[in-house]
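In: sequence plus the predicted model coming up.
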Amino acid sequence: MTCGGNKFSVIDLSGPRASVVSLVRSAALDLGFFQVKFASTEKASALAAAKEFFSLPQKAKEGARLVPGWNGELMRGYASLGSEAADVANHSLAGGEEVLPDLMESYQVADPEYMDDGQFPTEGMKRAMPGLFDEMKGLGLEILSLLDEGLPKSGEGKFVDNHKGRSRTIVRCTKYPALEDCGGLVSAERLKSGKGVSRISAHRDLGTLTLLMQDQQGGLEVQDPETGEWFPVPPVEGAVVVNVGNLMTRWTNGVYKSSIHRVVANPGGGHLTEDRWSVIMFISPDDDFTVSPLECCAGEGEVRVAVNVGKYMNCKMRQLFDPEAREDKGKCKYDN
């Protein structure tokens, strides 16, 4: 049950269960990216609250500074423009090339069940964000169930059972400022050239699933691992982009694919003078769970080793947010 003729056609989750499982499985076996129809009732109010926060003076925003979560804490708070570099946490992409700062500022919200209201810097976010978290987590659990049914031995993964406790799952509201507001982070020469400017450098996501509600500006691209070709993921009103993360790839022994992706901007596409906005949920299994390759997937893909989720995420968060750790780009003892 899909609509549209592009590589990332939209799957209608209300269709016949067997057909939906088959479509989700096929996408996960290919690039691990697909879109699903989803009418959010919480996005508008949550995004309005986030925009209100991002409009505050920089000093006020810095008062809610990011807790990066590399010592076991749940990540939450504000990350300023250029403070994150997504490519450094990706072992397979490490190659000594220059680490590019990501041209975005963001606010992360941890699971409200395990945090008090102190994680919300404004009354608007306090009212809106818990509902958005619950709504997106519900969608994520449904997709995890579909992926589980699509395994060679249906249901062996028990994915949902291991996503119900304390975890590094977060909701992130992201502002990509208009390029003309990015100061010294983007050279005038690069803007004038008309070539794509990296907003988030090429990377794979770390957890099991990512859910993205993007605006209509576009810019998300996925790379074909065989040809190196980049495919744009077009914005679709009323749809959520879903992609498989590294821990799901490890869990399924490489059967479900976590693909390299990036966000680029072109001056001619509105990026120069208009802000770009997105709402993202990064889903991870419970911290105390150990991800081990499933027996049903043995011999189906690359051999992956077992990892404790909490220790893995501690290591990866340090790579992402500790500038000193970036000298060891992508090197984490939990990588194969």
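Out: Received the coordinates, thanks.
In: C-alpha only now, for contacts and for neighbours.
Out: Noted.
In: residues of stretch 66-78 that come out buried?
Out: Buried residues in stretch 66-78, counted by 16 or more other CA atoms under 10 Å: L66, V67, P68, G69, W70, G72, L74, M75, R76, G77, Y78.
In: quick check: buried residues in the longest helix along the chain?
Out: Longest helix of the chain, by residue count under DSSP state H: helix 123-149. For helix 123-149, burial by neighbour count (16+ other CA under 10 Å) applies to 124-126, 128-134, 136-137, 140-141, 143-149.
In: ok, now stretch 178-190?
Out: For stretch 178-190, the neighbour count (16+ other CA under 10 Å) marks A178, L179, E180, C182, V186 as buried.
In: show the end-to-end separation of that stretch, please.
Out: Terminal residues of stretch 178-190 lie 14 Å apart, using CA to CA, to the nearest Å.
In: return the distance of it from the chain's centre.
Out: Relative to its chain's centre, stretch 178-190 lies at 24 Å (CA atoms, centre = their mean, to the nearest Å).
In: now swap in stretch 16-25 and tell me
Out: Per CA atoms, centre = their mean, the centroid offset for stretch 16-25 relative to its chain is 23 Å.
In: residues making contact with it?
Out: Stretch 16-25 is contacted from outside by M1, I11, D12, L13, F34, L146, L147, E149, G150, L151, using CA atoms under 8 Å, 6 or more residues apart in numbering.
In: and the comparison structure, right after this:
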Amino acid sequence: MAYHPSHVGESPIQTVDISPFLTEAGDSFDDLGLVRAGQALVRALHTLGFVKISGHGIEKHEIETALAWSKKLFDLSYEDKMKAPHPAGNMPHRGYSGIGREKVYSSADVEANTAADNIAQELRKISDFKESYEIGSEDDPVQQNIWLPDDVLPDFRRRMTDLYKRLYGVSELLLRAIGVGLGLNDEERTALDRLISDRHCQLRLLHYPTVSKSKLQNDLIARLPPHTDWGTFTILFQDGGGGLELKSPRSQEFLHAEPEDETFVLNIGDMLQRFTNDYFISALHRVSVPKVDKVPETGIPARYSIPFFTCPDFTHVVETLPRFITTETPSKYEPVRFDEYGSLVSKYQYGRDNL
């Protein structure tokens, strides 16, 4: 049963079927099914910055298997998981991070603490109660994967490498649908295509352990505070318990992303927001912790999720597409190199002394 950790808006998140893009149908602009699906996707993303996706070609059993492997990983002892430790600092963003190791935050959180002597310390006063494992392309020249020894979790590396490739393929499909929905010309679609790279995306396995009521009463903790993703867009699968909430830029309500069989959540990231000059807004989202008086005696159940972050090459300079710059909508963003932007916004994400 889904567990909603807070009282938020009850409006449903729109679901868009992208199945027409699963088969080649000649020129995208001459195929009415492709155009309608692409335009539906673009309308939904323009309205909220997030949407549920169906018709993506990933079978239910594939996601159930991936979540089962994630559970196998996090069921290992801490000593075994630490045989593939995330390194000190932010780069490479790979391997296992224990509970409280990573701190997620928003630009508003940083601004609110600018007067502090130690911003990183202030941000970490509330710990993120989760653990994660980060995986990238085996061909990434910048960030090499950090794998568990084969005897600790046999076949894990192959399974996750295959999952990375599978989700990258779906990401390409989504990018194509966005290009068709926007009605981009060939030159513009080439620029859009450069917003994701098969070498620089990131697969993340996430586990939010059970939280007892007593821990909520005695500790300052969060699961995943409100934040945006700094890549191009994110696709996310979650277990049946749900918990993901996304903020509507119009109503300012957080909306439940109810788990649905054979769908995933797609949310816009910072790079696509900059590329479209705010035509698409980077989606603020969270996995929140409820007030203690709203928690049953059994506490908050564990949660598993699998996000896939799409990113351009690290050296790619992201610029706003000229079609989105007009007299009425002047340019809001300077060109930015992706790795430099990432280093800036993730500056306080990992505490070097918090292993």
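Out: Yes, it's here. Note that the structure is predicted; figures quoted are calculated from it, not measured.
In: overlay them and tell me the TM-score.
Out: For this chain pair, the superposition-based TM-score is 0.81 by TM-score structural alignment, normalised by the length of the first structure; 307 aligned residues with a CA RMSD of 2.9 Å.
In: now for the buried residues of stretch 66-78 of the first structure, which pair is the farthest apart?
Out: Across the buried residues of stretch 66-78 of the first structure, no pair lies farther apart than G72 and Y78, at 17.9 Å, counting by CA to CA.
In: residue range for the longest helix of the first structure in the second structure?
Out: Taken onto the second structure by TM-score structural alignment, helix 123-149 of the first structure occupies residues 154-180 there.
In: over to stretch 312-319 of the first structure?
Out: Aligning stretch 312-319 of the first structure against the second structure (TM-score structural alignment) gives residues 341-348.
In: so who does the residue positioned nearest the centre of the second structure touch?
Out: By CA atoms, centre = their mean, the mean C-alpha position of the second structure lies nearest to T234, the distance being 4.1 Å. T234 of the second structure sits next to V265, L266, N267, I268, G269, P307, F308, F309, T310 when contact means CA under 8 Å, 6+ apart.
In: where's S11 of the second structure relative to F280 of the second structure, distance?
Out: With the distance defined as CA to CA, S11 of the second structure ends up 20 Å from F280 of the second structure.
In: so these two - more neighbours on which side?
Out: F280 (25 against 12; other CA atoms under 10 Å).
In: aligned partner of that one in the first structure?
Out: Per TM-score structural alignment, F280 of the second structure is aligned with Y256.
In: just the endpoints, please. Distance across stretch 316-326 of the second structure?
Out: Its first and final residues considered, stretch 316-326 of the second structure spans 24 Å by CA to CA.
In: stretch 92-105 of the first structure now?
Out: Stretch 92-105 of the first structure has an end-to-end distance of 25 Å (CA to CA).
In: could you do stretch 52-59 of the first structure as well?
Out: With CA to CA as the measure, stretch 52-59 of the first structure spans 15 Å from end to end.
In: the second structure: matching residues for that stretch?
Out: Residues 72-79 of the second structure are where stretch 52-59 of the first structure lands when matched by TM-score structural alignment.
In: what's the answer for stretch 203-211 of the first structure, then?
Out: Under the criterion TM-score structural alignment, stretch 203-211 of the first structure matches residues 227-235.
In: run the chain-centre distance for that stretch.
Out: That offset, for stretch 227-235 of the second structure, works out to 5 Å (CA atoms, centre = their mean).
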